[in-house]
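>>> dropping a prediction and its sequence here:
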Amino acid sequence: MKLIGMIGGMSWESSALYYRLLNQAAHRRLGGHHNARSVLYTLDFDGINRMAAEGRWDEVGAVLADAARRLESAGADFVLITAVSGHAVAAAVEAAMRVPLLHLADPLGEALRAQGITTVGLLGTRYTMEMDFFTDRLRDRFGLEVLVPPPDQRSALHSIIIEELTLGRVTPQARTTLLAIAGELASRGAGAVAVACTELPILAELDAYAVPAFDVVQLHVEAALERALTESSAAPGG
């Protein structure tokens, strides 16, 4: 099994989720006492969150690129960014390494295309919903139409994620808000919703949504395990 490198700490709650799901998937696949071979580099979220909020994405990119190089030096065969918003600097991470970055949007795009879904609603942080790093990849690579909530709902969802979920707080009111936002995306024509935040699965199970919901973290983890088990050494950027 190849060694999976993970850039974590954005937040540690999301890193813990990735670690648990990855090892559970390895056990289901391999049985016995198997788990996934991995190395996790944990960043301090406070500084990264402040840089992102101030729009200092070049600095965020430099921090994540440094983490990626450290993972490569530790022997990682490929790298995951264990946060959706962190993919805003995916290009900087890819440029810093010789080993591949497994981009989180790609397994989602493949899953949606396989089920014939052409319009998807996007749920995540303000960065994920308003910046183009996620929506453009889905549109350009998979031909998907991506719908996002209106500004007030984006702000409300971002606040829930950053001020509650990343601190481990889960409330019924937040769950109700999330599902209502998803329902409005469905009413606008979304054939599915992408649960595109590592913390959101903590808040609501997938079958609670009005339309099929795709957990991007679970898809990312499954794709990582598949690569670790089946692929020969990939070329840089693969």
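Right, received. Where do you want to start? Source: prediction; values computed, not measured. Numbers count the residues shown, from 1 in each chain.
>>> going forward, measure contacts between C-alpha atoms and count neighbours the same way
Noted.
>>> got the buried residues for stretch 22-37?
Buried residues in stretch 22-37, counted by 16 or more other C-alpha atoms under 10 Å: 22-26, 35-37.
>>> any idea which of those residues is the one closest to residue 126?
residue 22 (26.3 Å; C-alpha to C-alpha).
>>> buried sites along stretch 37-44?
37-43.
>>> which residues touch that stretch?
Under the criterion C-alpha atoms under 8 Å, 6 or more residues apart in numbering, residues 1-10, 12, 67, 70-71, 74, 76 lie in contact with stretch 37-44.
>>> of these, which is the most crowded?
residue 5 (28 neighbours; other C-alpha atoms under 10 Å).
>>> give the other helices and strands that the helix or strand harbouring that one contacts.
If you go by DSSP states H and E, residue 5 is part of strand 4-8. Here strand 4-8 touches strand 38-42, helix 57-73, strand 78-81, going by 3 or more C-alpha pairs under 8 Å, 6 or more residues apart in numbering; DSSP states H and E.
>>> just the angle between the following helix or strand past that strand and strand 4-8, please?
Past strand 4-8, further along toward the C-terminus, the next helix or strand under DSSP H and E is helix 12-30. For helix 12-30 against strand 4-8, the angle by axes from the mean of the first three to the mean of the last three C-alpha atoms, to 10 degrees is 160 degrees.
>>> I'd say residue 181 and residue 152 touch.
No - look at residue 181 against residue 152 with C-alpha atoms under 8 Å: they stay out of range, at 10.4 Å.
>>> looking at those two, which is more packed in?
A count of neighbours by other C-alpha under 10 Å puts residue 181 above the other of residue 181 and residue 152, at 21 against 9.
>>> what's the helix or strand harbouring that one packed up against?
Using DSSP H and E, the element containing residue 181 is helix 172-187. Applying 3+ C-alpha pairs under 8 Å, 6+ apart, we find helix 172-187 packed against strand 119-123, helix 151-163, strand 192-195.
>>> now the residue nearest the centre of the chain. Nearest residue, chain neighbours left out?
Nearest to the geometric centre of the chain sits residue 84, at 3.4 Å (C-alpha atoms, centre = their mean). Distances taken as C-alpha to C-alpha, 6 or more residues apart in numbering place residue 197 nearest to residue 84, at 5.7 Å, with adjacent residues excluded.
>>> which SS class is that neighbour?
coil (DSSP: H, G, I helix; E, B strand; the rest coil).
>>> Three-state assignment for the residue located most distally from the centre of the chain, please.
Going by C-alpha atoms, centre = their mean, the residue of the chain most distant from its centre is residue 32, 28.5 Å out. Following three-state DSSP, residue 32 is assigned to coil.
>>> second structure follows, compare the two:
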Amino acid sequence: MKKLGLIGGLGPESTVEYYQKIISKYQERVGTKEDLPEFLINSINMYKVFELIDSNQINGLTDYLTDAVKKLEQIGADYAAISANTPHIVFDQVQERVQIPMISIVEETYQAVQEKGLQRIGLLGTKFTMEHDFFKTPFSENDKTIVVPTASEQSYIHEKIVKELENGIVNEQTKADYIDIINRMIDEKNVEGIILGCTELPMILKDDDLDILLFNTTEIHISKIVETMFN
């Protein structure tokens, strides 16, 4: 069985969810609660990642994440995954510099949207995910449209992710505001689905909150991670 190397800490709350759900999905796959997957976690500093991106130190971010994956390589990981959307800004650059294959949360989310046949999809996440093109590229290359909130809405979403969700705080007013933003995107931009492009967003937005498909990038990523253990 292949051994996973997981880059965590991006942030801590979602890393806990990755850990628990990887175990749960693995046990579903093997059909028993009396077995556990053996895998490796390298927990790095979310705030350092944000600082590097905010100051446009893309090479520094690549170095930081490459070093994190290489440490997992050295202790026996057969493949790797980064438990967050934002660091995928440099996913391709990191993959080029490491020996083991990596599973992209962006590519797996694109495949999930493709399976549903949607053409116009809304994207929520950190300001870095919404501002940069790394998440939008596979969609635009295949004639699909990614729609993001307004600049002021992006700032609000990002602030609440960093100050609340990254610290495990689920605020009902924030949830209501997020839902209002999504409903505006449905009404004004005709989006057919919403990508929860931050691994903390499923803490606050659930499938039954909205009359639209939500793509939980955490769930999508974890499903592929566990599948790869057996391949």
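Now that the structure is in, tell me what you want to look at. These numbers come from a predicted model, not from an experiment.
>>> so what's the residue mapped onto the residue nearest to the centre of structure 1 from structure 2 up against?
Aligned by TM-score structural alignment, residue 84 of structure 1 pairs with residue 85 of structure 2. Contact analysis of residue 85 of structure 2 by C-alpha under 8 Å, 6+ apart lists 105-106, 125, 129, 197-199.
>>> nearest to residue 220 of structure 2, of those residues?
Nearest member of these to residue 220 of structure 2, counting by C-alpha to C-alpha, is residue 105, at 7.6 Å.
>>> correct me, but the closest one touches residue 217?
Yes - between residue 105 of structure 2 and residue 217 there is a contact under C-alpha under 8 Å: 6.6 Å.
>>> excluding its backbone neighbours, what's nearest residue 131 of structure 1?
Residue 131 of structure 1 sits nearest to residue 88 (C-alpha to C-alpha, 6+ apart), 7.7 Å away.
>>> how much space is there between the one you found and residue 57 of structure 1?
Residue 88 of structure 1 sits 8 Å away from residue 57 of structure 1, going by C-alpha to C-alpha, to the nearest Å.
>>> so the two - more neighbours on which side?
Taking other C-alpha under 10 Å, residue 88 of structure 1 and residue 57 do not tie; residue 88 has more neighbours (21 against 16).
>>> make TSV from the helices and strands packed on strand 4-8 of structure 1 and add distance to residue 175 of structure 1 to it.
Below are the helices and strands packed on strand 4-8 of structure 1 laid out as TSV (distance: least, C-alpha to C-alpha, whole Å):
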stretch	distance to residue 175 of structure 1
strand 38-42	28
helix 57-73	30
strand 78-81	26
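>>> how about the ones you listed, which one is nearest residue 116 of structure 1?
Using C-alpha to C-alpha, these put strand 78-81 closest to residue 116 of structure 1, at 26.7 Å.
>>> do you know how far residue 69 of structure 1 is from residue 182 of structure 1?
In terms of C-alpha to C-alpha, residue 69 of structure 1 sits 37 Å off from residue 182 of structure 1.
>>> return the set of buried residues in stretch 136-152 of structure 1.
136-138, 142, 144-149.
>>> tabulate the helices and strands packed on helix 172-187 of structure 1 (JSON lines), appending distance to residue 220 of structure 1.
Converted to JSON lines, those look like this (distance: least, C-alpha to C-alpha, whole Å):
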{"stretch": "strand 119-123", "distance to residue 220 of structure 1": "16"}
{"stretch": "helix 151-163", "distance to residue 220 of structure 1": "20"}
{"stretch": "strand 192-195", "distance to residue 220 of structure 1": "12"}
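>>> those: which one's closest to residue 132 of structure 1?
strand 119-123 (11.9 Å).
>>> relative to structure 2, what is the average displacement of the closest one?
When structure 2 is overlaid, strand 119-123 of structure 1 sits 0.8 Å from its aligned residues on average, using mean C-alpha distance after the TM-score superposition for structure 1.
>>> from the chain's centroid, how far away is that strand?
Centroid separation for strand 119-123 of structure 1 versus its chain: 14 Å, with C-alpha atoms, centre = their mean, to the nearest Å.
>>> just the angle for it relative to helix 151-163, thanks.
Using the same axes, to 10 degrees: strand 119-123 of structure 1 against helix 151-163 is 50 degrees.
>>> mind listing what's buried in the very next helix or strand once past strand 119-123 of structure 1?
Next helix or strand after strand 119-123 of structure 1 toward the C-terminus (DSSP H and E): helix 126-130. Within helix 126-130 of structure 1, the residues scored as buried using 16+ other C-alpha under 10 Å are 126-129.
>>> coming back round to it: isn't the residue nearest to residue 84 of structure 1 up against residue 124?
Yes - assessed by C-alpha under 8 Å, residue 197 of structure 1 is found in contact with residue 124 at 4.9 Å.
>>> what's the farthest-apart pair in the buried residues of stretch 136-152 of structure 1?
When C-alpha to C-alpha is used, the two most widely separated members of these are 142 and 149, lying 20.9 Å apart.
>>> excluding sequence neighbours, find me the nearest residue to the equivalent of residue 104 of structure 2 over in structure 1.
Under the alignment (TM-score structural alignment), residue 104 of structure 2 maps onto residue 103 of structure 1. Distance criterion C-alpha to C-alpha, 6+ apart; nearest residue to residue 103 of structure 1, sequence neighbours excluded, is residue 80 at 7.1 Å.
>>> count the residues that sit near that neighbour.
Quick note: residue 80 of structure 1 (other C-alpha under 10 Å) scores 24 neighbours.
>>> the one 10 residues further on now?
Look at residue 90 of structure 1: counted by other C-alpha under 10 Å, it has 21 neighbours.
>>> please apply the same query to the one 5 residues further on.
When neighbours are defined as other C-alpha under 10 Å, residue 95 of structure 1 has 16 of them.
>>> for it, give its distance to residue 206 of structure 1.
35 Å.
>>> equivalent analysis for residue 29 of structure 1, please.
Between residue 29 of structure 1 and residue 206 of structure 1 the computed distance is 22 Å (C-alpha to C-alpha).
>>> if anything else comes up later, I'll come back, but that's it for now.
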